[in-house]
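In: sequence and predicted structure are below.
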Amino acid sequence: MADYFADASRRVLLVAAAGFDPRSRRVSQMLADTLGDRLSAVFIREERPGASDALIQEADTNESALRIIVQKCAVLKVDVFADDGAPVGGSRIVSLLGQQPVASDVTDVILDLSALSIGIGFPVARMLLEDCEAASNRAFHLMIVSNPEMDDKISSVPSSRAGAVKGFSLPVEADDQGLAQVWIPQLTRGCTSALTQIGAAIGRCYKICPLLPFPARNPRRADDLLSEYRTALVDEWEVDPRDVVYASERNPLDCFRTLSTLKTRFDLTMKGTYEPRMVLSPVGSKVLAAGALMAAIEHEMAVQYLETESYVFRPEPTPTDLPDMTVHLILSGPLYAGYDRAAGPS
């Protein structure tokens, strides 16, 4: 990564979170160390009604630090909920970013998903990807600082309204065919009730295929999640053990390929008989969520989500703490010139 951005011709725009998560600063600092004044940024501050004073103070500290790390920056504050409690953060951030067009000399746009929520990060990713593809000579990157052990220290209080993420809505059902719907919920610690609400909002499913992190840094993580979700898996969702899906906790491309293969096979199986629909619910690891994001964009899959009203963060160090892992993906740009998705490289 350092070699790529060390090129003096690179002008980079970073879009990232300015929240309470300690990972908020990592990518900004790494890029600033290499790019210097060739880096500009837009930092997104997600405002939630139930945020505690302690988390607001942490976010204020991170925002101040980010303004020092990247001096050419703007901070966009986004109210995630409307006055009536409806989740509107995705629509609002797309509107705000639309008022700040990317400068013509920017060669690379980077979205740091590390500390952005799914309801904000996914619409922003789709918008920036389309903008970069329209520019043709501008690359679009995803970066993630992942730490599953840190994720376990952050719990959320979900809202009561499950719905589609902006830009990833459920398609209109065809009139002449029955619907065969497959739901792929990403299992993560402490989200049983949230996923149950999402499943109820989706409705009847032909199959439910839970997504588990394996291989994982903690070899027992998948087993622990299966134990935690046992009642939901067996009694509520009636999941066939053969339908459980596994994807690497470290590599979003593994998740992308797995979901793409499932989509292709399911479409072929249902062709001419039922209307196939695949719905994703990425609520855990951002690495797996990035794979789900790519699959949703590539195959026009729906993403159903339950927005978070507030978070609880327990930052105290524990003996199981491990170092952060950094993931860097280039999704579009000059590196892919001459590449046709269907035919392969020309």
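Out: Perfect, thanks for sending it. Residues are numbered from 1 along each chain as shown.
In: hey, let's count contacts and neighbours off CA atoms from now on
Out: Noted.
In: element containing residue 120?
Out: Assigned by DSSP states H and E, residue 120 belongs to helix 118-135.
In: contacts for that helix, please.
Out: Helix 118-135 is touched from outside by 89-91, 93-94, 109, 111, 113, 138-140, 165-167, 282-283, 293, 297, 305, 307, 331-333, with contacts defined as Cα atoms under 8 Å, 6 or more residues apart in numbering.
In: 7 Å instead?
Out: 89-90, 93-94, 111, 113, 138-140, 165-167, 293, 307, 332-333 (Cα atoms under 7 Å, 6 or more residues apart in numbering).
In: just checking, what packs against the helix or strand where residue 264 lies?
Out: Using DSSP H and E, residue 264 maps to helix 252-270. When contacts are defined as 3 or more Cα pairs under 7 Å, 6 or more residues apart in numbering; DSSP states H and E, helix 252-270 packs onto helix 286-299.
In: show me what the next helix or strand after the helix it packs on is packed against.
Out: Next along the chain after helix 286-299, taking DSSP H and E as the criterion, comes strand 302-313. The contact analysis (3+ Cα pairs under 7 Å, 6+ apart) places strand 302-313 against strand 154-164, helix 192-202, strand 274-281.
In: which one of those lies closest to residue 323?
Out: Comparing the helices and strands packed on strand 302-313 by their distance to residue 323 (Cα to Cα), the top pick is strand 154-164, with 16.5 Å.
In: okay, the angle between the strand or helix carrying residue 95 and helix 118-135?
Out: Applying DSSP H and E as the criterion places residue 95 in helix 89-98. Between the axes of helix 89-98 and helix 118-135, defined by axes from the mean of the first three to the mean of the last three Cα atoms, to 10 degrees, the angle is 40 degrees.
In: buried residues, helix 89-98. List them.
Out: Across helix 89-98, burial judged by 16 or more other Cα atoms under 10 Å covers 89-94, 97.
In: got the angle for the helix holding residue 264 vs strand 274-281?
Out: Angle of helix 252-270 versus strand 274-281, following the same axes, to 10 degrees, is 160 degrees.
In: just want the angle from helix 252-270 to helix 286-299.
Out: Using the same axes, to 10 degrees: helix 252-270 against helix 286-299 is 40 degrees.
In: included below, for side-by-side comparison, is a second structure:
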Amino acid sequence: MSPMGEFTTEDPLSASRRRWIDHVVGRVDGRFGFGFEEILGAGVRPNVPSLYVMGLGFDPRATVAFDVAAPALPKGSRVIAIVPKATSSGESRESAFQRRNQEHAQAIAEKHSLDLEVVQPNPGALDTRFHGVWLVRELRERQEWATPHVVVDISSLPSAIFFALIRAFLDEGADGRQLQVAAAENHWLDDLILDSGTLAPQFLPGFNLHGSLEDLRDEGTRIWVPVLGHARQAQMEAISSAFAPHEICPVVPFPAPDPRRGDSLVAEYGELLFDTLEVDAQKFIYADGSNPFDLYKVLLTISGRYSTALEPLGPTIIVPSTHGSKLLSLGVLLGAYEADLSVVNAGAPTSVLDPESTDGTIRDLAEESRPTCLWLAGEPYEQWPHRTLRQTPLQEATGVQVSEGQER
């Protein structure tokens, strides 16, 4: 047991300072009190085009959330579709999926009178982790950057891109801007997208307070918070070697759509975590795999308690890394943004679809994904940092007051 005691999502000492202590989440099945289209539609500004930013990689979920969101967007809204890597012209299986995604996205845009543009960020970059920084600089020069309603669909966007994009929108804090994030989540499909190779670990641009990992090897007390995901052992080994943490607090999804998801991940990494890294079983963190705000709260709790308990020993350096789902990655982003944490990444140069799974199986799993919409800035948070929120038009219409714990 750590000196801070058991980690929970409730921390009364820091709760009043949390940006998202009250939050708004919608999912197609209404699990969080609202539907996906209900939340997205409430963010639309009357008679004003929206901006929808999405990925168009080979991930078969690329257009799942967009297909649901498009009817709610005003006609003439801008859609910027980002191709993380140019593979659509090749002959590979991944190229075929990417071409299909691009054709489907164009058909959806035409059906709903949306203006779609395909963008490939920084084609000459050797390290794709800088794509997000390049894209932010590019989009800031455009008129649509000031759009009052922005949706970032992370379903098929790498973390290096959506971390930079979402941080940039949050940093600007434009008056009246409604910032929402959409994602089509399905961890069974996550397991069928396999990384090939491992990049040298480094902090993500925009989430780097410490220079390099090597600079920290002799600094303070180092705490590593890896979010576990299937088949990412090489990445975790690389980060552990470069960071040399004093303590490790692995994050597993619980609850999750698959009740055994957490157990299977612990079993997969058992030898690395328990035999090699000697992780204390009581240091494991359980966060709702479907609600990023749960992991966000946990990261704030860990940051506050570790820093307080270890203050006599010098600086405490807490570094999360994300190897799991897009929603848990978003939880890392939000927690790191508010707690001023560096985020380490050891992604892969290339990724492929599981060769043992058929195209039909992969497409069927994509169709079973559940789109989720999270509202990060705008009307629901106009009273932040005060804990009492005013009634938004959405809440007035439904009679529901958004409050902490609503997702349970």
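Out: Structure received. The structure displayed is predicted, hence computed values, not measured ones.
In: possible to save the buried residues of helix 89-98 of the first structure as JSON lines with distance to residue 11 of the first structure?
Out: Output for the buried residues of helix 89-98 of the first structure, formatted as JSON lines (distance: Cα to Cα, whole Å):
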{"residue": "89", "distance to residue 11 of the first structure": "28"}
{"residue": "90", "distance to residue 11 of the first structure": "27"}
{"residue": "91", "distance to residue 11 of the first structure": "28"}
{"residue": "92", "distance to residue 11 of the first structure": "27"}
{"residue": "93", "distance to residue 11 of the first structure": "23"}
{"residue": "94", "distance to residue 11 of the first structure": "22"}
{"residue": "97", "distance to residue 11 of the first structure": "18"}
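In: what's the closest non-adjacent residue to residue 155 of the second structure?
Out: Closest residue to residue 155 of the second structure apart from its sequence neighbours, by Cα to Cα, 6 or more residues apart in numbering: residue 183 at 4.7 Å.
In: so the equivalent of that neighbour over in the first structure is in which element?
Out: By TM-score structural alignment, residue 183 of the second structure lines up with residue 144 in the first structure. Assigned by DSSP H and E, residue 144 of the first structure belongs to strand 139-146.
In: helix or strand right after that strand?
Out: Later in the chain than strand 139-146 of the first structure, the nearest helix or strand by DSSP H and E is helix 148-151.
In: related to what we said a few turns ago, and which of the contacts of helix 118-135 of the first structure is nearest residue 175 of the first structure?
Out: Ranked by distance to residue 175 of the first structure (Cα to Cα), the contacts of helix 118-135 of the first structure are led by residue 167 at 22.8 Å.
In: residues touching the closest one, list them.
Out: Counting by Cα under 7 Å, 6+ apart, residue 167 of the first structure has contacts residue 123.
In: mind doing that once more with 8 Å?
Out: Residue 167 of the first structure touches 123, 126, counting by Cα under 8 Å, 6+ apart.
In: rewinding a little: counterpart of the next helix or strand after the helix holding residue 95 of the first structure in the second structure, which residues?
Out: Next helix or strand after helix 89-98 of the first structure toward the C-terminus (DSSP H and E): strand 108-112. Against the second structure, the aligned range for strand 108-112 of the first structure is residues 149-153 (TM-score structural alignment).
In: once aligned to the first structure, how far is the matching stretch on average?
Out: By mean Cα distance after the TM-score superposition for the first structure, the fitted stretch 149-153 of the second structure averages 0.8 Å away from its aligned residues in the first structure.
In: so what touches that stretch?
Out: 43-45, 49-55, 65-66, 162, 166, 177-183.
In: likewise for stretch 15-26 of the first structure?
Out: So stretch 15-26 of the first structure is contacted by 41-46, 55-60, 62-63, 65-66, 75, 109-116, 145 (Cα under 8 Å, 6+ apart).
In: again, only using 7 Å
Out: For stretch 15-26 of the first structure, contacts defined as Cα under 7 Å, 6+ apart pick out 41-46, 55-56, 58-59, 62-63, 66, 110-116, 145.
In: same question for stretch 313-332 of the first structure.
Out: With Cα under 7 Å, 6+ apart as the test, stretch 313-332 of the first structure has contacts from 133, 139-147, 149, 153-155.
In: of these, select the buried ones using a PyMOL command.
Out: One line in PyMOL is enough to select the buried ones among those; burial here means 16+ other Cα under 10 Å:
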select buried, resi 133+139+140+141+142+143+144+145+146+147+149+155
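In: before we move on, back to that, closest one of the contacts of helix 118-135 of the first structure to residue 266 of the first structure?
Out: Nearest to residue 266 of the first structure among the contacts of helix 118-135 of the first structure is residue 293, at 18.7 Å by Cα to Cα.
In: so what's the counterpart of the closest one in the second structure up against?
Out: In the second structure, the residue matched to residue 293 of the first structure (TM-score structural alignment) is residue 333. By Cα under 7 Å, 6+ apart, the residues touching residue 333 of the second structure are residue 163.
In: gap between residue 333 of the second structure and residue 192 of the second structure?
Out: Residue 333 of the second structure sits 24 Å away from residue 192 of the second structure, going by Cα to Cα, to the nearest Å.
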